[in-house]
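S.K.: Generate coordinates for the sequence data below:
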Amino acid sequence: MNTKLVESLLQAILSLSDEEWSLLEEKLFFDSSEPSTRDLMLLAQTGGAFNFLDNKPDIILT
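M.R.: Next up, the predicted model:
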């Protein structure tokens, strides 16, 4: 394990301004090449792949 690198990174992160901290958070937690859950839900609703279910009766379990 590279302890010196981890310590250096921690010091660099702790020295960030609020603006830099926000940018780091955005890059770490919000930038993604993956589609969001909302995007996937919209695709499922409008894409037509589940249209066959429109003609099926609802199943009610008792």
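
S.K.: going forward, measure contacts and count neighbours with C-alpha atoms only.
M.R.: OK.

S.K.: longest helix of the chain?
M.R.: helix 3-14 (DSSP state H).

S.K.: what's that helix packed up against?
M.R.: For helix 3-14, there is no helix or strand it packs on, judged by 3 or more C-alpha pairs under 8 Å, 6 or more residues apart in numbering; DSSP states H and E.

S.K.: another one to check against the first:
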Amino acid sequence: MNTQLVDTLVQIIRSLSATEQALLEKQLFSDVSHPSTLELMHLAEKGGALDFLYDEPDIYTTEDGEPV
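M.R.: Sure, this is the predicted structure:
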């Protein structure tokens, strides 16, 4: 294992701006075969599969249970 190369790459990545780091991350993980967390959140919000929950009664209140 080339730890010197890894250490150098980490230093270079940390020296990048936040925008450059975001671009690097996007390019590194753009061909991932599974959806991202953001994509899953959007699907859950817009997909309609959980819309039935809007019709569920509110059975819990802030007075239920014990404070943590």
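
S.K.: circling back to that earlier point, what's the helix or strand that the longest helix of the first structure is followed by in contact with?
M.R.: Remark: after helix 3-14 of the first structure, the chain's next helix or strand is helix 18-25, criterion DSSP states H and E. Applying C-alpha atoms under 8 Å, 6 or more residues apart in numbering, the contact partners of helix 18-25 of the first structure are residue 13.

S.K.: do you know how far the residue sitting nearest the centre point of the first structure is from residue 47 of the first structure?
M.R.: Closest residue to the average C-alpha location of the first structure: residue 36 at 5.6 Å, with C-alpha atoms, centre = their mean. Look at residue 36 of the first structure and residue 47 of the first structure: by C-alpha to C-alpha, to the nearest Å, they are 16 Å apart.

S.K.: and if you look at residue 3 of the first structure?
M.R.: Applying C-alpha to C-alpha to residue 3 of the first structure and residue 47 of the first structure gives a distance of 49 Å.
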